[in-house]
Structures are given as structure tokens and as C-alpha cells.
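S.K.: here is a sequence together with a model predicted from it:
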Amino acid sequence: MNLTSALSIATGGIANINTQLALISQNVANAGTAGYATEVSTQSSIVGDGVGFGVRTGVAQRQIDQALTDSLTVQNATVSNLATTQTALQAIDSVLGTVGDGNDLGSLVGALQDSFSTLLTDPGSQAAQSAVVSAAGTLAGDINTLSASLTQQRTTAQQTLQSEVDTLNQTLGTIGQLSDKIMAATAVGHATADLENQRDAAVQTLSSLVGVKTIQQANGDLLVYTSSGTQLPIHGTSAPFSIAGGSTQPASYYPGGGLSGILLNGQDVTAGMTGGEIGANLALRDQTIPTAQAELDEFSVNLTSRFAAQGLTLFTDGSGSVPTLGGPPVQAGYVGYAASIQVNPAVQAQPSLVRDGTDTIAGSATGASAFTPNPATGPSGFSTLISRVLSYALGSDAQAGVPQPGFNTTGLGPGGTLTAQFSGAATLASYASGITSTLSAQSNTVTSQLSTEQSVQTALQNQVASVSGVNVDTEMSKMITLQNAYSANARVITVAQSMFNTILQATE
């Protein structure tokens, strides 16, 4: 080997070392960057006729396990979905009260029952009559508050969906732009590691919005699909997804009831948008919250009708009317009634009506027995109505041996498409407790699932980090090795220069 070859080899080695040092510097700088995969320099020996002529520096590549990364992408969608659901359910749970603590629906029904029991001991007591009205008002107010909370969380889901669709479009655009650059660089043999890291970060953002899976193409492009198989466009369109605004009052529903689905280039793809925050908010808006509202409406109308059937219109809507029963759908006449239920204004004005009654009941073999209200000149100790309320309105029978009409459990909601999450309740108190316990159980289940899935997510993140993450100690070790190699190559150059100088001096 001549001096020129030795000098060339050493110079190439230093150039290669400088490239690797630059990568180490970049890796260390991104050690705390989420999703960043360590980049490594590639090099190969230059050999001619069996003789080494140095090293060729190739394009930087990422240290990555694609299968692990794909698993983490799927897990991110699961965790985001549960976290979004948990936030909404916990907000609702905060106004539910706790079964048995005196502040839940079932306990408030019990408090109303207790007030009637106290009144039975002294029907003429004005204080006891007012206490009944007060207990009824507390119960109605709690129903109103819970209904308002449900509507608020549904509104939040709808508004959040609109912003999430905007973010979805922006993220798809980012992935498309990066893919264009990666394809262009791949075509001319340039490094794409930095661009791929940026694209992976965008894919992780996308996975928090909706469940996705990706397929890398040989030319550097990326195919993106939802978990249900819908391909997501990343090229050629700025805003492929859209969702219209709409009212989230109890009478609104999707599809066909004033609420929009998610459209992809004008086609409804709502059913395929599962997982992630978008999937969670769709489920909250269209299923979870409307079902809870329907159950609350069912409780409210039965509370009203069972009292009225015994001769006491204790509850009405905001206009002082009793909702109309019947359908279809079964709740057509009282969708959203829980938001307006109140104590009958006539009873508020004249509390003695809780003793005397408000309506004459003709009686029915399949319903309540006959009842005539206590006249204005009737006895102050009149207790017939109070006994009817305690035995029947708050019991499981409409009269002795005649079961109360059952609570509707199917065909619920404004569209008649919802099904209650529990059944079998016979009394107002048991149905009220069912609402509270079911929603609380839902919240607890989601919280437990979230904790489990977050543990899985953390384990996957650690596995990905062990393969792709930047290990600063390892990078520093590489740097020391490269510094030593740099010194060796520099020494070769120094010796070669010295020998050249010696040769030049000898020829003078």
C-alpha cells in the first residue's frame, strides 16, 4: 500500500467517524423525545482486487422492531379510548351519589317514602305535608341535575368530536407530506430515518384519535387503515373527514335525529371509526349517554304515572302537564322528561293535596283500584291516599294482587333503538338504585380496564425503548470508541504527511 492510499483510507475513516459522531449527537439530543428511534450509521468496506481501500458511509437507518411498534400503536388507541370514556363517566358519577349514602336516587325515593310514612301517623299535620312536598322536590331536583349532567357530557362529546376530526385531517396531511418526502429520498438513495421518525410520531398521534394499522411500502410510502379496514387517505386531499354540528338535547340522535355521523369524502363511515378518542366519543354520544338518559326518563315517567294512578298527581313537566304514554317508539311522549320533571305546581301551592289527592280514579281490574279524593270539608285525618301511595305507588303492585306495569327496557330513546342496561326492577326504589349502581359499575369497570391497559401500554413502551430508544450510556461509549478511532486515523494522516515532507526534502 502506498502513502496516497493510506492517506485516502485515513481521510475516509475520519469522514465516516464525523458522520457517526453527528448521529450520536442527534440521538443524545432526542433521548427524551417520545417515539424517537435511535439512528445508526451504516458503512461498508471498499475492496479492490482483495485489497482494502477504506470505508464507504451509507445512509442512516433506524434501530426499530416494527412488530413492537405496531403493537404499541394499537395499544395507544385502546388506552385513549378508555381514558376518554372514563373522564365522561366519572363526571356523571360525581352527581349520581352513592347507593345507601342518602344522596342517590334510590335513597331519595326512600326519603319520599319515609315522609309519607310520617304523614300517615298524623295526616292533618301541615308540617308533615310540607315535608312530603319538600322530599318530592328534592327527588325531582336530583333527577333534573343528573339529566343536565348527561346532556353536558353528551355536548362535550359532540364538540370534542368536531375538534378531533379537524386534528384527524391535519394528522393525515402531515403523514402524507412526510411520506412524499420519504418516497422522494428513497428514490435517490438518501437517508430517510429522520423523516420516518417524524412520521411515526404522527402515526402515534393518529392512533390516539382512532384505532389504526399501517403497512410500509417498498417505495417508502405508508398505507393507513382503521381497525375495521377503512383506508385513510393521506395524499391528495386536505380535509377528507367532516362532521356537522348538532344539538345534543335528549331528543337528538344519530342517525336521522339531528346528529351527524363522520363523513369521509361525503360517505358516512361512522361505524368504522372505532377505538381512540373518536371511537369513545361516538359511543358516548350515540349509545352510553342516551341509554342512561332513556333509563332516567323511564324512571321519571313511572314515578309520575304510579303516583297519578293512585289519585295524586305529585309530579308534572315544566308546564304542569303529565307526559303522554305510548308510542311508537315507546318513549315518544316523554323523551327528555327527566330534564323538566317537577313537583306539581298545584301541590306546591296546596300541600294538603298530598293527603287528600288530586284526581278521581275509576278503578281497573288491571290497574289501580277506585279512589275518590278527600273533599275540602273532609276529615283532617283522611289517610286513604297516603296508604295507597305507600302500599302501591311505591310498591310492586298497582292494587292487591295486580302487578305494576313493567318498566320499558327495549325500544328506548327518541329513535327507539336503545336497550336498558338492567332489567327486573319492580319498584321505583329498585329501578332508581339500578340506574345508580349500573352507571357506577360502568365507571368502575372502565377505570379498572384503563389501569390494566395502561400497564400493558407501559410494558410495550419499555420494550420499544429497549430496542429503539436512545441509551445515553451506549452512545457515550460509542463516542469514546470513535474518538480513539479518530485519533488513530489522524495519526496515520500525520505520519503520512511527515513521510511526504521527508520525501520532498530528499528530492530538493
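M.R.: Great, that's in hand. Numbering: from 1, shown residues only.
S.K.: only C-alpha atoms for contact and neighbour calcs from this point on.
M.R.: Fine.
S.K.: and the nearest residue to I341 once chain neighbours are set aside, what does it touch?
M.R.: The shortest distance from I341 to any non-neighbouring residue, by Cα to Cα, 6 or more residues apart in numbering, is to D317 (4.6 Å). Residues in contact with D317, defined by Cα atoms under 8 Å, 6 or more residues apart in numbering, are 323, 337, 340-342, 344.
S.K.: list the buried residues in stretch 186-199.
M.R.: 186, 191-199 (16 or more other Cα atoms under 10 Å).
S.K.: that older thread, ok, the residue nearest to I341 to I64 distance?
M.R.: As judged by Cα to Cα, to the nearest Å, D317 and I64 stand 63 Å apart.
S.K.: what of P403?
M.R.: Remark: distance between P403 and I64 (Cα to Cα) = 67 Å.
S.K.: okay, pairing it with this:
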Amino acid sequence: MALDAFSTATAGLRVTQAQIGVVSQNIANVGTAGYVRRTLAPITSGSGNAGVATGTVARALDAAALKQLRAESSGAAYTSLMSKTRTQLDTLYGRPGDASALDGVFNNFTLSLQTLAANPTSTAARATVLSAANDLATRIGSAANGVQALRSGLESQLATDTEKASGLLAQLAKLNTRIVATASGDASRPELEDQRDQALTSLSGLIDINAVPQSDGSVSVLTSSGVTLLDRSNAASLRFDARGTLSANALYATDPSQSGVGTIVASTPGGGKIDLLGSGAIRSGSIAAAIELRDTMLPQAQRQLDDLAAGLSRAMSDRLATGTVPTDGTTGGFDIDLTGLSAGNAITLTVQDGSGTQRNLILMPSYQNPPPAIPAGATDDANATVIPFTIRRPDAVPARTADEVRNAITAALGGGYTVSSVPGGEAGAMRILSSGGATLVAASASVTQVTAAGDIKGSATQIPLFVDGASAALYTGSFDGGSQLTGFAQRIAVNPAVVGSAASLVGVTGTGAASGIGDGTRPQALFTALTSTQRLFSSSSGISGIDAPTRSSVADFVQGVISVQGAAAAAAQDLDEGQSIALSTAQGRFASASGVNIDEEMSNLIALQQAYAANARVLTAARDMIDTLLRI
């Protein structure tokens, strides 16, 4: 019996010593990133389970807490980048109300027009208008350039994050191989598993992933959408084809040859290729946030600025044509004056079918034959039916021009509508009637009243104060040669012709002021066009909060842009703060279950010291018994 006790106590000392070693390891790694607390549970051995043996060192891992931690890490990386970029975007517009902010610069411009209208003979007032107009164009261009700089920065970040994610997948494949080759009782295996978990957590910050344990000890990695990125030791290789500095025209397309931005392609070990962006495989993490910002949110911000620049320019040079009910009793349509119609001067017809559903038909004139195809998203209404048609450039004979436009509109609309001249009306006045099927509800157009950027002294109040780019092209919204609207915010400039003849700001021929002196009609009309006249702004700008065009003055649209971006930035910050709390909670839960707690380890150490002393005492007792037996 004494020999049995001696053997058992000796085994107990060895087990306790091993357990003290595990506790010591835990305490030493209390600050080590990714370290999971180790445990060692003794096992019975010997005849009748009378002995004890050292078990396997295992990790105290809470798989559910770890899974939640990875999910919250993906979410936190997503909301963090969203909040950061949204805040940077909001900063581009300046603090609302500041003189240097977008609304402040706009208000300064409208105030200068009012001042000029009150004192049209003032040379200083004219110079102030030109200076304020230049400041406004520069401010809009600066904000638009900032938007594209943010997009270019995200393009660069996507390249870096994709390379990092690909490297982590390769590292995970190697760790899987080493773990599978290591026996379950090997002391180095928990260290390898720690490294693998740390790599998985890092990967979750980039891409939303799901790690699936396999029976051989390896893990497979899938995106939350189900795309396999790692199958045991076989890892997909990720590649991003960065495009460098992005412009307003650089947009994502599923066809790589048509895309203006980079995409992430996963190459599987079997040779297959998956476009992770086109398939929508990435839904969270910093990569998903960068994609959404680059391809959706920032292009929408660019569209808002483009719409603002276009509205500003066309408020100066266009006449709003609104359909009116025929006065001679004719029903089923509207009379609308389209005199001077230019390429890009869209005609919007609102129609209603038998069920009461309304939709827009957008007739888009073009100087090209055949006219270019125009996506609805590039017009004011992304849900409209766009019908392009060809017209000739402005003709010296208005009647002939009107005939051509009328015939072109008739051909474009096709059956169900008739287009004719208005009896006794202007040469360009047209009557559009529905002859069956859909009912016409409204008709409108924005018709440019000047034929060229140099046309600054006409008899109308309109003037091309703002033009398109260094070439000083007249802005009409044309799609000939591409969308003139896209990127216009970066190109808008004050018309050099007006700068060279400031008197044109007040001169209206035919009113007794042919010399351009003493007439406040034009600046007052321009002020009204900006602050009171209701214009149509595109549904793609997202200002109204619904998927429909916004009708407002240019002044109200400026406020809408600032308000929308400010609200979006505040919402992103709130979401990020909430996600940070969720991540902190998940980290606390995981640390509680799998992290090292010094107080708990010290308590374990005291218990093990007592067990060690007790086993030593048993050895002493067994030795005394044997000594007594030998002395008999």
C-alpha cells in the first residue's frame, strides 16, 4: 500500500508541476495579442484508475464568443470607414452659414445680383458679381475635386486591403497545413491555433467571413454570402486592378473593359475566377465600405454637385417652358413653347395609364444622327422612358426649325400621340396631344435661350454667365459625345465673354439700354431665377429622399445638398459609435471566456501550491511507512 501511495503521489506531483507551468505561461502572456488562455486537465491512469497522468494542454476557447467577435469586427471596420469618409465629405462643403462654405458663397453671389439690380450703373457692382460668380464656380469645383480625391483614395485603399486579405488567406493555408501535421497533444499546436485565430480576426476586419472547423483540425473560410476563399490548405488568390486617379466618369461596370474603376477577382486553386464585386460576395468589413463609398455614395455626391452646377448655369441661360391646357377647348394634351430648343434640352411628358400609374417620358434632342443611346439614370428621372431624337442646329428661320422639331418629336413619340403647331401661336409653340392609351398629365422643358457662349447681349434676360470648361462651351445638358452633365461641377467656369464685357450683366437690347448701361432687369431676373424659380433636379441626386426628381429653386437645392450630407455624416457617426459599443461588448465577452484573468490565475496557483504540498506530504508519509517496515 505504501508503494502504491508513493507512486500515486509522485504522479500527482508531476501533474501539479505541469499545471503550475500552464498557469505560469498564462500569466506571462497576459498582454500578448491573440493569446487564448491554456488549461490542463489531469486524467486517471493505472489499474482501477488509481493513478493520475498529465492530460493535454488545451485552449479555453469560446467558439460562439469568437464568432460574434469576428462579426462585430467586420461591422466596426465597415462603420468606421463610413463615418470617417462621410465626415470628410461633409467637410468639403464647409460649415453651414460660414462665408467660405458652399451656401455662404452662393448667398454672396445672389446678394451681389440684388445689389447690381438696385444700382445697375455701378462698375464696382458689376465687378463684384463677376468676382462672386467666380468664387461660386471655384467653390463648387473644389468640392467636386474633393469628392474625386476621396474616391481615388478609396481606390488605393482597396488595392492595399485586397493585397493584405490575399496574404492572410495564404498565411491561413500554411497554418492549416502545420496544424493538421501536428499531433493534438503537441504543446506547439495551441500556439499555431492562436496564430490562425488572430489571422482570421484580422481578415474579418477586411471581409465578412465565416470560419468553418474541419474534422482534421483545419478550417475553411467562406464569405457570409457563401463564396469559398479557403478550403483547408487551398487558398484563393485575390487581385485588385487599381485604376489610379478617378474622374467623375470612372464608374463600376460588370464588364471589366467598360469599368472605370478596379474590381476584386478571386482566383481559385482550380483555375476559376470570381468577380467578388460583381457577385456581391463582400457585404461587410472595410473593403465593403470602400466599395459602397467609391461606387454609390460618392458618385451620388458628385451627381448632387453636377446637378447644382447645371441648375446654376441653366438658371442663367434657360427659359422654363411649362405646358398649358389649350384655350380653344382642345382636350387630351398641352401647348408648350419650344422655341430655340437645343441638344440636351429635355422635354418631360408625364403620362398616366388606365390604372392611374404615372411615369415620365423624356424626349432628348440631339444634333447627332442617329442620336446616342441615353441611360435613364443620366437624366432627371432614373425611372423614366428616354426617347432620343435628332434635330438640326439652330436655324435662322424659326418656322423651319419649328417644323423640324415638331416632326422629330412626332417620330420619337410614335403612335398614340399627335404633335402640331399651336393655332395662332409662336413659331416654336407646339401642341402635344394623346390620341389614345396613356393620358398626358404634364409637359415641361428647360430651353436654352442663347445659341452660343458669346451670345451675351440678346433681347432676353438670359445670359450664359457660366460655361463648360476652359473651352467656354455653352451648357445645354447635351449627350452628344457623352453626358455634358457628368463632371460639370469640376468644369464650371465664368464665361470669359461676360468677363470681357461686364456691361452685358445689365444690358438688354430693345429696352433702351442697348449700350449695356442703366438697366437692372437682367440681374433682377437672374436673382429671381436662382432664388424663386422652381427647377427640376434629378432623382439620382437623392435630395428628396425618394426615388423621384426634386423640384426646387437653385437656392433651396444648395441647402438641400448641405443638409443631406450633414445628416448622412451625423448618422454614420452615430452608427459607428453604436457599432463600437457592440465590438467592445463582444471583446469583453471573449476575454471573459478565453482571456487571461490575473486574479483567477493567482487563485489557481494557490490551489496548485496547496495540492503540490499535499502530494509532497503523502510522499513523506509513504517514506516513513517504508522506513518503519524496514526496521521491523
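M.R.: It's in. Model, not experiment: these values are computed from the prediction.
S.K.: before we move on, the earlier item: among the contacts of D317 of structure 1, pick out the one closest to G50 of structure 1, please.
M.R.: Y337 (89.6 Å; Cα to Cα).
S.K.: what residue of structure 2 matches up with the closest one?
M.R.: Here Y337 of structure 1 is matched to F488 in structure 2, going by TM-score structural alignment.
S.K.: before we move on, what about T160 of structure 1?
M.R.: For T160 of structure 1, the residue aligned by TM-score structural alignment is Q157.
S.K.: neighbours of that match, how many?
M.R.: Using other Cα atoms under 10 Å, Q157 of structure 2 has 16 other residues around it.
S.K.: what's the closest non-adjacent residue to it?
M.R.: Counting by Cα to Cα, 6+ apart, the residue nearest Q157 of structure 2 is A290, at 7.8 Å.
S.K.: would you mind finding the match for the one you found in structure 1?
M.R.: Under the alignment (TM-score structural alignment), A290 of structure 2 maps onto N281.
S.K.: again, but for R126 of structure 2
M.R.: By TM-score structural alignment, R126 of structure 2 lines up with Q129.
S.K.: ok, now which ones touch that match?
M.R.: Counted by Cα under 8 Å, 6+ apart, Q129 of structure 1 has contacts 119, 123, 351-352, 354-355.
S.K.: what of A170 of structure 2?
M.R.: With contact set as Cα under 8 Å, 6+ apart, A170 of structure 2 has these partners: 235-237.
S.K.: most neighbours out of those residues, which is it?
M.R.: Comparing those by number of neighbours (other Cα under 10 Å), A235 comes first, having 25 neighbours.
S.K.: I figured it hits L229, correct?
M.R.: Yes. Look at A235 of structure 2 against L229 with Cα atoms under 8 Å: they come within range, at 6.0 Å.
S.K.: one step back: of the buried residues of stretch 186-199 of structure 1, closest to L428 of structure 1?
M.R.: Distances from L428 of structure 1 to these, taken by Cα to Cα, are shortest for R199, at 55.8 Å.
S.K.: how close does that closest one sit to S179 of structure 1?
M.R.: From R199 of structure 1 to S179 of structure 1 the distance is 7 Å (Cα to Cα).
S.K.: and what of T288 of structure 1?
M.R.: Shown here: T288 of structure 1 relative to S179 of structure 1, a distance of 38 Å by Cα to Cα.
S.K.: again with V133 of structure 1
M.R.: Counting by Cα to Cα, the gap from V133 of structure 1 to S179 of structure 1 is 68 Å.
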